[in-house]
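Colleague: Please work out how this folds:
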Amino acid sequence: MAFYLPPGVEYFPHPLCADPDGLLAIGTELSAHQLLLAYQFGIFPWYHEEDPILWWYTHPRCVLFPSQLKISKSMRQLLKKQAFNVSFDSAFKEVIQACQLVKREGQDDTWITDKLIATFIDLHEKGYAHSIEVWQEGKLVGGLYGLALGKMFYGESMFSNVSNASKYGFIKLVQYLETHNFELIDCQQRTEHLISLGAEMISSDRFYKHLKTNIFNIVAPCKWVYAENR
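Modeller: Next up is the predicted model:
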């Protein structure tokens, strides 16, 4: 049974107390502080605009270890041809707004609410939230965003207006994270798209052990500097 959190509460129940469907808690608020606290323990918000805030700890968990990235032959060819140009943290607002507009199967509206966007922009300005932009002929055609805490990256959403654009950006992100000794990418929920790139499902207990270890990985938040010629 999900826990109710009144406004202003600055704690969460233990994530392993989540319901079988992953729902952990209902309520509280979407402040930058509250989101950082939630993600530190693998908890994330997912709800509709008209609903109370729902907090989830899904299990099993879809994750990707950077060293396990799989790049298909066709994607290797695109990378070799430098089919797109990629930058980090140069158009965060545009990326998250584009993700908000994506129509997803089985969903009538988006979980990326205006309030969530405002909070993530705040986290981006503080150096915690990051965007990956994919460009073609100077136009933003794909991208993704997420949160970096310690040596874990918590992926949130992606969009693609051109075939393979988001996948191209994701591969560049994983390569960057591996170079910077990140241990894990939290993909939250399984999709065939992520599995094809090397993601796997792990138990909630195993995921929680990674979270506990990551608490001791102290990394100062900062803007990521990465850009290819556009």
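Colleague: Please count neighbours and contacts with C-alpha atoms only from this point.
Modeller: OK.
Colleague: Ile218: neighbouring residues, count only.
Modeller: Look at Ile218: counted by other Cα atoms under 10 Å, it has 10 neighbours.
Colleague: Against Arg104, how distant is it?
Modeller: Applying Cα to Cα, to the nearest Å, the value for Ile218 to Arg104 is 35 Å.
Colleague: before we move on, what about Ser72?
Modeller: Ser72 is 24 Å from Arg104, by Cα to Cα.
Colleague: Find the centremost residue of this protein, please.
Modeller: Against the mean C-alpha coordinate of the chain, by Cα atoms, centre = their mean, the closest residue is Gly155 at 1.5 Å.
Colleague: tell me the SS of the nearest residue to that residue once chain neighbours are set aside?
Modeller: Of all residues not flanking Gly155 in the chain, Gly146 sits nearest, at 4.4 Å (Cα to Cα, 6 or more residues apart in numbering). Under the three-state scheme (DSSP: H, G, I helix; E, B strand; the rest coil), Gly146 adopts strand.
Colleague: burial count for Gly146?
Modeller: Neighbour tally, Gly146, other Cα under 10 Å: 21.
Colleague: cool, and Arg76?
Modeller: Neighbours of Arg76 using other Cα under 10 Å come to 12.
Colleague: and the gap between it and Gln136?
Modeller: 17 Å.
Colleague: And for Lys151?
Modeller: Per Cα to Cα, Lys151 is found 30 Å from Gln136.
Colleague: Neighbour count for the two, which is higher?
Modeller: Applying other Cα under 10 Å to Lys151 and Gln136 shows that Lys151 carries more neighbours, namely 22 against 15.
Colleague: For that one, give me its contacts.
Modeller: 181-184, 214, 217, 219 (Cα atoms under 8 Å, 6 or more residues apart in numbering).
Colleague: to compare against the first, here's another:
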Amino acid sequence: MQQLPWLEPGDALPDPACAWGEHDPVPGLLAAGGALDVDTLVHAYSHCVFPWFSEDQPILWWSPDPRMVLQVAEFKLHRSLRKTLARFTQTAGCEVRIDHDFAAVITACSQSPRTGQSGTWIVPDMVEAYMALHRAGHAHSVETWIDGKLAGGLYCVGLGRAVFGESMFTRRPDASKIALAALVCLCRRFQVKMIDCQQNTSHLASLGAHEMSRSRFVAHVARAREQEGPRWYFEPVYWAELLSTRPSQST
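Modeller: Model (predicted):
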């Protein structure tokens, strides 16, 4: 078993290929320690590494293999969600906003209960770090607004055309799914091919996400991060990227 590297602030992250494998205690774990400053986070995401830790732990850095990704061309728009989107887009007071209130979105995500979890990985240090990343133009929120109130949303990291999904929350039925669908539309509009989902869940799989080898994902990000990224603003016309396509056979 290889020893887990301990990082001091300013130390470079190890190559993601050095992350613990399936026969190690915690597959995907790459290193511990370091710092959550903007430069470190940008470097980490540029090399397919992300932080994930609980309040009683040091900073932990991860690069799982395989990686869960959503190819935006393969997003499954089930009939039920298609009906929800059609109703949402035709109802006054319903809109999608991007980066209107990032702080409210990440705070809501940090407070949302998770199945099988007693706490949250979006600890105060993480909130502060991603707020700084947002101010630097690298983290974004996609927000579902209904009658002037934030109903749900998600936040993500964007480096060029490399987009990394982080977390979502909902206060109204399907509000987080609406935000994800809006992000898919934005990505399709600006030729962003995939959204990183980090780890496999049945919910993500039901929406069309699948696993990809880390080596393929690293190669994709290396190309995508150098390409011109999307305009982080949502226009209602972008819904045509989904709603003009044939509905899924699933319900």
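Colleague: returning to what we had before: which pair of the contacts of Lys151 of structure 1 spans the longest distance?
Modeller: Greatest spacing in the contacts of Lys151 of structure 1, by Cα to Cα: Leu184 and Val219 (14.6 Å).
Colleague: So which of these two has more stuff around it?
Modeller: Leu184 (22 against 10).
Colleague: The more buried one -> structure 2?
Modeller: Aligned counterpart of Leu184 of structure 1 in structure 2: Met194 (TM-score structural alignment).
Colleague: same check, this time on Leu211 of structure 1
Modeller: So Leu211 of structure 1 corresponds to Val221, using TM-score structural alignment.
Colleague: Tell me roughly how far the host helix or strand of that match lies from structure 1 on average.
Modeller: Taking DSSP states H and E as the criterion, the element that holds Val221 of structure 2 is helix 214-224. Mean deviation of helix 214-224 of structure 2 relative to structure 1 after superposition (mean Cα distance after the TM-score superposition for structure 1): 1.7 Å.
Colleague: equivalent range in structure 1 for the following helix or strand past that helix?
Modeller: Moving toward the C-terminus from helix 214-224 of structure 2, the next helix or strand (DSSP H and E) is helix 240-243. Under the alignment (TM-score structural alignment), helix 240-243 of structure 2 falls on nothing in structure 1.
Colleague: hmm, back to that, give me the residues contacting the helix holding Val221 of structure 2.
Modeller: 46-48, 63-67, 159-162, 192.
Colleague: quick one: which of the residues you listed sit in strands?
Modeller: Within those, residues falling in strands by DSSP state E are 67, 159, 162.
Colleague: Any chance of these in TSV with distance to Arg87 of structure 2 and neighbour count as columns?
Modeller: Putting those into TSV (distance: Cα to Cα, whole Å; neighbours: other Cα atoms under 10 Å) gives the following:
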residue	distance to Arg87 of structure 2	neighbour count
Arg67	34	22
Leu159	32	21
Ala162	31	27
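Colleague: Looking at structure 1, name the residue that lies furthest from the middle.
Modeller: Lys81 (27.3 Å).
Colleague: Please identify the residue in structure 2 that aligns with that one.
Modeller: With TM-score structural alignment as the criterion, Lys81 of structure 1 matches Arg87.
Colleague: Check which helix or strand its match maps to.
Modeller: Applying DSSP H and E, one finds Arg87 of structure 2 within helix 79-89.
Colleague: which strands and helices sit next to the next helix-or-strand element following that helix?
Modeller: Sequence order places strand 94-98 as the next helix or strand after helix 79-89 of structure 2, per DSSP H and E. Strand 94-98 of structure 2 sits against helix 79-89, strand 139-146, with contacts defined as 3 or more Cα pairs under 8 Å, 6 or more residues apart in numbering; DSSP states H and E.
Colleague: count of residues packed around Phe92 of structure 1?
Modeller: Phe92 of structure 1 has 22 nearby residues by other Cα under 10 Å.
Colleague: Pretty sure it sits against His130.
Modeller: Yes. Counting by Cα atoms under 8 Å, His130 is a contact partner of Phe92 of structure 1 at 6.9 Å.
Colleague: okay, and the common contacts of those two?
Modeller: 124, 145.
Colleague: Give the aligned equivalent of Asp122 of structure 1 in structure 2.
Modeller: That one, Asp122 of structure 1, aligns with Ala132 by TM-score structural alignment.
Colleague: List the buried residues for the helix or strand hosting that match?
Modeller: Following DSSP H and E, one finds Ala132 of structure 2 within helix 124-135. By neighbour count with 16 or more other Cα atoms under 10 Å, helix 124-135 of structure 2 contains the buried residues 126-134.
Colleague: counting contacts, what elements does that helix pack onto?
Modeller: Using 3+ Cα pairs under 8 Å, 6+ apart, helix 124-135 of structure 2 sits against helix 38-46, helix 102-111, strand 139-146.
Colleague: What mean distance separates that helix from the matching residues in structure 1?
Modeller: Mean for helix 124-135 of structure 2 is 1.2 Å (mean Cα distance after the TM-score superposition for structure 1).
Colleague: and for that helix, what are the contacting residues?
Modeller: 36-38, 41, 102-103, 106-107, 110, 139-140.
Colleague: cutoff 7 Å now
Modeller: 36-38, 103, 106, 139-140 (Cα atoms under 7 Å, 6 or more residues apart in numbering).
Colleague: Any of these buried? List them.
Modeller: Judged by 16+ other Cα under 10 Å, buried ones among those: 36, 38, 103, 106, 139-140.
Colleague: For Glu95 of structure 2, state which of these is nearest.
Modeller: Distances from Glu95 of structure 2 to these, taken by Cα to Cα, are shortest for His140, at 16.6 Å.
Colleague: I am assuming the closest one contacts Leu154, so please confirm or correct that.
Modeller: No. Between His140 of structure 2 and Leu154 there is no contact under Cα atoms under 7 Å: 8.4 Å.
Colleague: which part of structure 1 lines up with whichever strand or helix holds Ser167 of structure 2?
Modeller: Here Ser167 of structure 2, judged by DSSP H and E, is contained in strand 162-170. On structure 1, the counterpart of strand 162-170 of structure 2 by TM-score structural alignment is residues 152-160.
Colleague: That's all I had, so thanks and see you.
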